[in-house]
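Chemist: Sequence isn't available, so here's the structure alone:
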C-alpha cells in the first residue's frame, strides 16, 4: 500500500460552489461583476512597468474618490482593518496622547489599536445610536492636546454617522492630526477629505465601493506624511530631527509601516511586499465604477435607495434604531419586535430566500437587525425583494406585518425620483 504523503487523496474538498446569496447585511456585499472579472485577468510582476502603471492609476483614481489632492493616496494590502492599523501604528508613538471618539463597535476598535500602540488614550463616548457631542470633543482636545484624534465616520454597528467637518476644524485649531475610518461610507456618503481637513482616511472595498474585502484604500495629508517620514530612520530611543516631542521611535510594525509602504508606492519603488495583484485590479475597477457613475450621483443613489428601504421598513410597522437625523445612507438598523426570535428570522431569510441580513454587536446583540444597501446591491430590485422576503418571514413567525405595505412604500419612494445611472 502506498503510504507516501504525496499519494492521491480520496475525499478531498469539493470544488467551490457557493450559493447565489444576496448579501443585504452591513457588509460585505456582492461584488460588482466587472470587479470580479478584473480579478481574473493575468498576473504581473510587482515591478513590471505595466503593473506599476496600474498602481499609479489607483493613486489617481482614489484621489477623486476621496475628494483630495493628497499625493500619498494608495492601497494597503489587507482588509479595512489593515488600513486602520497601518494608520494608527504609523502615527502614534508610545506615550502619545490620543483622543478616540467612540459610539459603537468600531470606535472601540480604534481605542484597542491605539492602546496596543502604547498611546495614552482618552475616550469621548456616546450611547450607541447617537452622535458624539462636539462640545465634549472640544473639551477633551483642549484638555489633552492630543497628537491624533481618531474617529469612525459611519459605524455600521449602530448605523449612525458622526459629524466630521466640525471635528476636522477643531483638530486644525489645536494642531492635532485627524484620523477617520471611512470603511463603511466611502463612495456612499460624502467623504470630503480636504474639506474636512482630515489627515489620514482609510476605507475598504467591501461596502459602498462594491468589491471584495482584502484591500484598504488610504490617503494621507502632507502633515501626516511628514509625521510618518520623521520616523522613517529613527533608531529606538533616539530623538527624530524636528520631532516637536523631542523623542522619536521607529514604527513598531514592519508590515504596517506606512513609511516603507510609501517607499514602494513612490518613485523609488523600494521593495516592501509583493503587491496583491488581483486585489489591486479589484480596487482599480471599484474606483473606475464610482467615477464612471459620478461620485455625486453615486452618493445620491445610496441616499435615495437607503431612504426607500427605511420607508418600506417603517410601512411594515417596524421601528428603526438610532437617531434618524444622523442615519447612514447605506445601512439601517431595525429594532427586533417583541416576541420575535431575531436569529430565527435571519436563518429563514437565508435558507428560504437566499438573503443575508445582519445582527449586531455588544449591547445591541439580539436587539436589532441591520440591512445594508451598498455598492452593487444598492438597487431597486434588491430593496423590493428584501422587503418582500422579510414580510413573508415575519408573518410566518407570527408577527402581523401589513401585506405588501413595505414594498408599496419603497416603490412610491423610488418612483418619485429615480436615478437612471449605472448601478456600480
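Modeler: Right, received. Where do you want to start? Fair warning: this is a prediction, and the values are worked out from it, not measured in the lab.

Chemist: From now on I want contacts and neighbour counts done on CA atoms only, so please keep to that.
Modeler: Fine.

Chemist: ok, which stretches of the stretch 1-150 of the chain are strands?
Modeler: For the stretch 1-150 of the chain, applying DSSP state E, counting those that start in this stretch gives strands covering 22-23, 72-77, 97-102, 120-125, 148-152.

Chemist: Packing partners of the last one?
Modeler: Think strand 148-152. Where contact means 3 or more C-alpha pairs under 8 Å, 6 or more residues apart in numbering; DSSP states H and E, strand 148-152 is packed against strand 97-102, helix 105-116, strand 177-181.

Chemist: from what I can see residue 52 touches residue 46, true?
Modeler: Yes - counting by C-alpha atoms under 8 Å, a contact exists between residue 52 and residue 46, whose distance comes to 7.0 Å.

Chemist: re the thing from before, what would the strands of the stretch 1-150 of the chain look like in TSV with mean neighbour count and distance to residue 245?
Modeler: As requested, the strands of the stretch 1-150 of the chain are exported to TSV (neighbours: other C-alpha atoms under 10 Å; distance: least, C-alpha to C-alpha, whole Å):
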stretch	mean neighbour count	distance to residue 245
strand 22-23	20	47
strand 72-77	26	24
strand 97-102	26	11
strand 120-125	20	14
strand 148-152	27	13
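
Chemist: which helix in the chain runs the most residues?
Modeler: Longest helix in the chain by number of residues, with DSSP state H as the criterion: helix 295-315.

Chemist: wait, residue 348 sits on residue 393?
Modeler: Yes - Residue 348 is in contact with residue 393 according to C-alpha under 8 Å; the separation is 6.7 Å.

Chemist: next, the one to line up against it:
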C-alpha cells in the first residue's frame, strides 16, 4: 500500500479541548532538536519552570511539566502522595470527579465522596464541613468541570484545608491560562494543568506545581522506599502494606531530581513539546494574565448573547459557569449527533457532546486560548443556526450572528497579540 503525505483537514475547533494551536507554537515545534542535557536545552527547562510559576501565580519551588496528557500529571501527584489506606475526600460535580476517584482507589486510598447534581457546584462551606467530618489526608477536586461547564469556587476551601492539615489537590486542566486561579493566595497545595486547552499547545504535557507540604511527603516516602527512614514503625507499616510508589515514570521524587539542577536522568524529555510549551507560556505572559482572563470572558459573553438570541437555552447554574466552556441544551426533537456531524462535515467546525446523564442532551462549545477569537465565535453561531434550521429546529432565524455583532460593535474588545 502506498501512503500519501500527511494532509489533515482544516478545522475550526470549538470543543473544550483539544483546541486550535497558536501558529507561533506550531512554528516553535520545528526548532532543531538538541540533547536533553545540552546547556541550551537545560536553559529552556529553567525558563519553562519560571514561566509556569507566573502562570500558576505561585512562588512554589516546583513547577514543571510531566510528559503525557493531563491525566499523567493528575496521576503523578496522587500516586506520589497516597499511601494505602489514606483518606481522600473527592467532591464530584461531573465526569472528572469520577476520574479522580478511580485514580485514588487504584493506589489504595480510602475514598470518601460527596456529589451534587450535574450543572451545579458545591457551596464551599459544605465541602469544609465534610473535611471536618472525614478528616482526610487529601482533598482532591476539579476546578473547571468541562463535562458540565461549571467552575467550583476554591478561595475559602484552601485555608480550611490548611487549618485541618489536609492537602488540597486541584485539577485545573480546563481553567489554567484562561481563568484566574490564584494558587498561593487560595492556599492550594498542588495544581495540575493541561497543554491542550487554554494554553493552546498540543496535548502531550501536564504542567504541575506543588508546595513544600507536598514535597515533604514525597521525600519522606522516598526515604522509606530506600530503607533509610528514621522512623522504624513507619518503615514496618509501609513494608507491610506495600504502599511504595508503584509507578516509576510518574514518581514525583524522580521527576524532581530530573528537573532540579542535578539533572539526574529519568526519561528522555519530549524536546519539541517543551519548545511548544515554552512558546505557549511566552504568549500568555506577553498578553498578560488579567488581559487574557478578560478576553475569555469577553468572547464568552458574545457567544452567550448569540446563543440566547437564537432562542436556545444554556445548561447549568449561570452563577457557577466556567468561562471557557458554554453548555447548550439540545432543542426538543433534535438529534444532537446529526447536528454535530453536519457542523463538522459541511462547515469544518467541531463542537462537543457530553457524557453520562447529559449524553445527547447538551452541546459544549469551548472558547479557549487561540480558539477564543471573534471570527470563531461568529462562525460557529452562523453555522449552528443554519444547521438547526436545516433540521427544522424551533429557533429565531437571523438573530444569533446579528446579536453577537451588536455585542462586538458596542463593546471594546481586549487587545491581543497579533500572529
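Modeler: Received the coordinates, thanks. Given the structure is predicted, the values throughout are model-derived calculations rather than measurements.

Chemist: Superposing both, give me the TM-score.
Modeler: With the length set by TM-score structural alignment, normalised by the length of the second structure, the two chains reach a TM-score of 0.96; 414 aligned residues with a C-alpha RMSD of 1.8 Å.

Chemist: Now tabulate the strands of the stretch 1-150 of the first structure in CSV and tack on distance to residue 310 of the first structure.
Modeler: Supplementary listing: these in CSV, determined by distance: least, C-alpha to C-alpha, whole Å:
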stretch, distance to residue 310 of the first structure
strand 22-23, 17
strand 72-77, 33
strand 97-102, 25
strand 120-125, 27
strand 148-152, 22
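
Chemist: nearest to residue 334 of the first structure, of those?
Modeler: Minimum separation from residue 334 of the first structure across these (C-alpha to C-alpha) falls at strand 22-23, 16.7 Å.

Chemist: Helices along the first structure, start to end?
Modeler: 33-39, 49-66, 80-91, 105-116, 134-144, 164-173, 193-196, 222-230, 258-265, 277-293, 295-315, 342-353, 380-396, 405-415.

Chemist: Relative to residue 248 of the first structure, which of these is closest?
Modeler: With C-alpha to C-alpha as the measure, helix 222-230 is the member of the helices of the first structure nearest residue 248 of the first structure (8.2 Å).

Chemist: residues in contact with the closest one?
Modeler: Applying C-alpha atoms under 8 Å, 6 or more residues apart in numbering, the external contacts of helix 222-230 of the first structure come out as 70-72, 90-91, 177, 199-200, 240-243, 258-259.

Chemist: quick one: the longest helix of the first structure aligns where in the second structure?
Modeler: With the alignment judged by TM-score structural alignment, the segment of the second structure matched to helix 295-315 of the first structure spans residues 289-309.

Chemist: In that stretch, which residues are buried?
Modeler: If you call a residue buried by 16 or more other C-alpha atoms under 10 Å, then stretch 289-309 of the second structure has these buried ones: 289, 291-309.

Chemist: And stretch 210-218 of the second structure, by the same measure?
Modeler: By neighbour count, with 16+ other C-alpha under 10 Å as the criterion, the buried positions of stretch 210-218 of the second structure are 210, 211, 214, 215, 217, 218.

Chemist: State the span of the first structure onto which that stretch is aligned.
Modeler: Correspondence between stretch 210-218 of the second structure and the first structure is established over residues 220-228, with TM-score structural alignment as the criterion.

Chemist: which residue numbers in the first structure go with stretch 343-361 of the second structure?
Modeler: With TM-score structural alignment as the criterion, stretch 343-361 of the second structure aligns to 349-367.

Chemist: what's the spacing between the matching stretch and its chain's center?
Modeler: A distance of 19 Å separates the C-alpha centroid of stretch 349-367 of the first structure from that of its chain, computed with C-alpha atoms, centre = their mean, to the nearest Å.

Chemist: Check what contacts that stretch and list those residues.
Modeler: With C-alpha under 8 Å, 6+ apart as the test, stretch 349-367 of the first structure has contacts from 19-26, 105, 157, 335-336, 342-343, 346, 368-372, 386, 389-390, 393.
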